[in-house]
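Colleague: the following comprises the amino acid sequence and a computationally predicted model.
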Amino acid sequence: MTAVLAAATLLLTAGCSSGEGQGVGGSGGTDTASPRRTSPQSSPPSQATEEAPPAKGSVKVVRTVAEGLKSPWGLAPLPDGDLLVSSRDDGTITRVDTETGGKTVLGEVPGVSPAGEGGLMGLALSPSFASDHMVYAYFTTESDNRIARMLYEEEKPAGEQLGAPDTVFRGIPKGYVHNGGRIAFGPDKMLYAGTGESGETGLSQDRSSLGGKILRMTPEGEPAPGNPFPDSAVYSYGHRNVQGLAWDTKQRLFAAEFGQDTWDELNRIEPGDNYGWPEAEGDSDDAAFHNPVAQWGTDEASPSGIAHAEGSIWMAGLRGQRLWRVPLKGTEAAADPQAFLEGEYGRLRTVVSAGGDKLWLVTSETDGRGSPEGGDDRILELQVT
């Protein structure tokens, strides 16, 4: 553990993207090159027949849904249109009324140990939420990162609406940095989780480790049927710190990944593929590594959440303090990425599809690396145009 903390501290002080990026004026990547499209090594034959969205589009803020949130991280839309949001540092889950902005604390998740980039992070609703009312959460404990599910009992008093955690998956390496944290149920109703290498870069290429991976499991936490490696939840490897997961309308998985000093990445995820870290950061000439769909200098992105809407991937940038649009044609970028809201709302943590041309966007100014102002942090409703 001492070695992990020492390595993490070194990464923070060495000026890397450090998993979640620095605020404007902070240390970080030195490459300020413009974002670049790259091409994955292989694409399905069907992509040639798919229509690409326009090369240029736009997005506008429709309204502020809620404000005054502390260290918000994960966001899960409820069937009735309200939202559940996690507080990384407080370890609580709050329900937000999307009509009034009113906030109701469901309760505190026991066992959460917030420090550095760890704490209560990703949220996801069970695929059977209408009948089982289960909320899944990814969080850091004193010993590891893990995933637990809790019964949401709405009829109980505020603050007492979360049942005892049922841990479905444990043993994901933790560190002061690079804890991953995003979870999402895919179109196949399997649970996916993005993990980090906890500051120990060698874990990413070690397929026996859960660090620096995308994991795929059943709702009960067992390795999902059809995974690429026998009896393993590992779905892809060679990652540094994955915090964005989203599927397009063809059920293809994309993931956002923090770089260190040079390139942040948007990747198209194929089962069993190696995404290069720490041997490669960004585009590589080595055919053993799956190249990104697009890449950015770390001061322009430090990406956390992503969402798919209107034919594009939308990517929230922390250090970059902007929302990126990557139009897709098949599994490739159809045009150069576009940036929106640059510097207008500070650090951007999470973006989630609200259906059709709408997005939910969560800011991240109160996480210890931002410059919070009155009203921070916020949930915004956006419209893609």
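Modeller: Thanks, I have the structure now.

Colleague: from here on, just use CA atoms for contacts and neighbour counts.
Modeller: Will do.

Colleague: so residue 232 touches residue 225, yeah?
Modeller: No - the criterion here is C-alpha atoms under 8 Å, and residue 232 misses it with residue 225 at 9.8 Å.

Colleague: looking at the two now, which is surrounded by more residues?
Modeller: It is residue 232, of residue 232 and residue 225, that has more neighbours when counted by other C-alpha atoms under 10 Å, with 19 against 14.

Colleague: quick one: contacts for that one?
Modeller: Counting by C-alpha atoms under 8 Å, 6 or more residues apart in numbering, residue 232 touches residue 223.

Colleague: identify the residues contacting residue 326.
Modeller: For residue 326, counting by C-alpha under 8 Å, 6+ apart, the contacting residues are 312, 313, 314, 333, 334, 335, 336, 337, 338.

Colleague: please read the previous query as pertaining to residue 229.
Modeller: Contacts of residue 229 (C-alpha under 8 Å, 6+ apart): 235, 272.

Colleague: quick one: it from residue 61, how far?
Modeller: Residue 229 is 43 Å from residue 61, where distance means C-alpha to C-alpha, to the nearest Å.

Colleague: do the same with residue 175
Modeller: 35 Å.

Colleague: contacting residues around stretch 191-199?
Modeller: Against stretch 191-199 from outside (C-alpha under 8 Å, 6+ apart): 4-5, 7-8, 11, 172-186, 203-204, 210-219, 221, 239-245.

Colleague: take the one below as the second:
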Amino acid sequence: MTRRTRRVEGTEIVQRRAVTAVLAAAALLLTAGCSSDDAGASPEGSATPSRTTAQSPGSGRTAEETPPAKGSVKVLRTVTEGLDSPWGLAALPVGDLLVSSRDEGTITRVDTETGRKTELGEVPGVSPAGEGGLLGLALSPDYASDHMIYAYYTSASDNRIVRMLYDERKPTGEQLGAPDTVFRGIPKGFIHNGGRIAFGPDGMLYAGTGESGEEGLSQDKESLGGKILRMTPEGEPAPGNPFPDSTVYSYGHRNVQGLAWDAKQRLFAAEFGQDTWDELNAIEPGGNYGWPEVEGRSDDSRYVNPAAQWSTDEASPSGIAYAEGSVWMAGLRGERLWRIPLNGTEASADPQPFLEGDHGRLRTVLAAGGDKLWLVTSETDGRGSPGDGDDRILELEVS
């Protein structure tokens, strides 16, 4: 399916959230004393830098077998449509999907065979505004026995992580138990709230956070903003973390919204840049990824260079997934799915774009097993141009 021609910037969009987001962003920029095209204070995916191409750093550091330089993507089907500001995605053991609505604060179950949607309930305490709201979802490592859903959301005072019992025996709309706060105190802002959470192969909970528009937080190891956090399922600093009694796992990030592990259990993260470079990073415990001192690659040995980087108009990356030897990265402003073939912790070839402009803004991608991916569009987030049926979950076949 080919998406209709995109509307040019400045055309009126009849969408309540779009108007609200633009007005709020303008107010924020005026308050900060920035020009209207200053990407340093603008919402995700709204920077307007000069167009450049995606880059990889050359040869890998290991002699591992690498996937072919060129791959392919096939859209198998539309799983469901009519979603409102979808953001987080989690796969249930039976194969169905859970999807969060950023602006509505609800979690919906999607039957992947029929596309039928069933609302589990609304998460209390969610305070949506700008890029904040109900964001990432993850299932407990012990979901088979405890039926716990973890969620990252923006409250009136902070960003936090909660867990809720999912009781399928209760009526539709009332199946979520009261939220138990696992972790709180992550800085919130109109922009840069991070929000992706995932349990790693080690059973620990990882969270990507943003610096909430305050750049200095990223280099402050005492702050939770602009970090990747690693904690136990109960929210305590995980054993083996690089800094004593701290959940901080890596720092110097601007806004992390993608987390995924490769076949050798190495962590990768996608990060929004400002004016010049978006990044895919291989995460090292205790690593400093440079923001705001550097953006993209540098010659400064204090900072870890990205595995790959893109101009911000080609990517604005949110979710990532690993499949078939590559990281797959969803682009918001870029409106495309990027394939980054890996050799160890570096890209083994130039990143390859797919689906450019076909389905609009792309928010979340999740491995579905083997060569399959789930892909979530993001046209109803207030910055897109929603068409009939938006937003959707698509099933892809990749290689």
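Modeller: In hand now; what should we look at? Bear in mind the structure is a predicted one, so any value in this text is a computation, not a measurement.

Colleague: hang on, the earlier thing: please check the contacts of residue 326 of the first structure and keep the buried ones.
Modeller: The neighbour count (16 or more other C-alpha atoms under 10 Å) marks 312, 313, 314, 333, 334, 335, 336, 337, 338 as buried among these.

Colleague: what do we get in the second structure for the fifth one?
Modeller: Matched by TM-score structural alignment, residue 334 of the first structure corresponds to residue 348 in the second structure.

Colleague: please name the nearest non-neighbouring residue to its match.
Modeller: residue 342 (5.1 Å; C-alpha to C-alpha, 6 or more residues apart in numbering).

Colleague: tell me the secondary structure at residue 19 of the second structure.
Modeller: helix (DSSP: H, G, I helix; E, B strand; the rest coil).

Colleague: what sits closest to it if chain neighbours are left out?
Modeller: Using C-alpha to C-alpha, 6+ apart and skipping residues adjacent in sequence, the residue nearest residue 19 of the second structure is residue 382, 7.4 Å away.

Colleague: gap between that neighbour and residue 318 of the second structure?
Modeller: On the measure of C-alpha to C-alpha, residue 382 of the second structure and residue 318 of the second structure end up 16 Å apart.

Colleague: of those two, which one has the most company?
Modeller: residue 318 (28 against 21).

Colleague: which SSE is that one in?
Modeller: In the assignment (DSSP states H and E), residue 318 of the second structure maps to strand 317-323.

Colleague: can you redo the contacts of residue 326 of the first structure as JSON lines with distance to residue 254 of the first structure?
Modeller: As requested, the contacts of residue 326 of the first structure are exported to JSON lines (distance: C-alpha to C-alpha, whole Å):
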{"residue": "312", "distance to residue 254 of the first structure": "11"}
{"residue": "313", "distance to residue 254 of the first structure": "8"}
{"residue": "314", "distance to residue 254 of the first structure": "11"}
{"residue": "333", "distance to residue 254 of the first structure": "12"}
{"residue": "334", "distance to residue 254 of the first structure": "15"}
{"residue": "335", "distance to residue 254 of the first structure": "17"}
{"residue": "336", "distance to residue 254 of the first structure": "17"}
{"residue": "337", "distance to residue 254 of the first structure": "15"}
{"residue": "338", "distance to residue 254 of the first structure": "18"}
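
Colleague: what about residue 219 of the second structure, neighbour count?
Modeller: Quick note: residue 219 of the second structure (other C-alpha under 10 Å) scores 23 neighbours.

Colleague: what's the counterpart of it in the first structure?
Modeller: Checking with TM-score structural alignment, residue 219 of the second structure has residue 205 as its match.

Colleague: roughly how far apart are the closest residue in space to that match that isn't next to it in sequence and residue 22 of the first structure?
Modeller: Leaving out its chain neighbours, the residue that sits closest to residue 205 of the first structure by C-alpha to C-alpha, 6+ apart is residue 238, at 5.1 Å. Using C-alpha to C-alpha, residue 238 of the first structure is found at 23 Å from residue 22 of the first structure.
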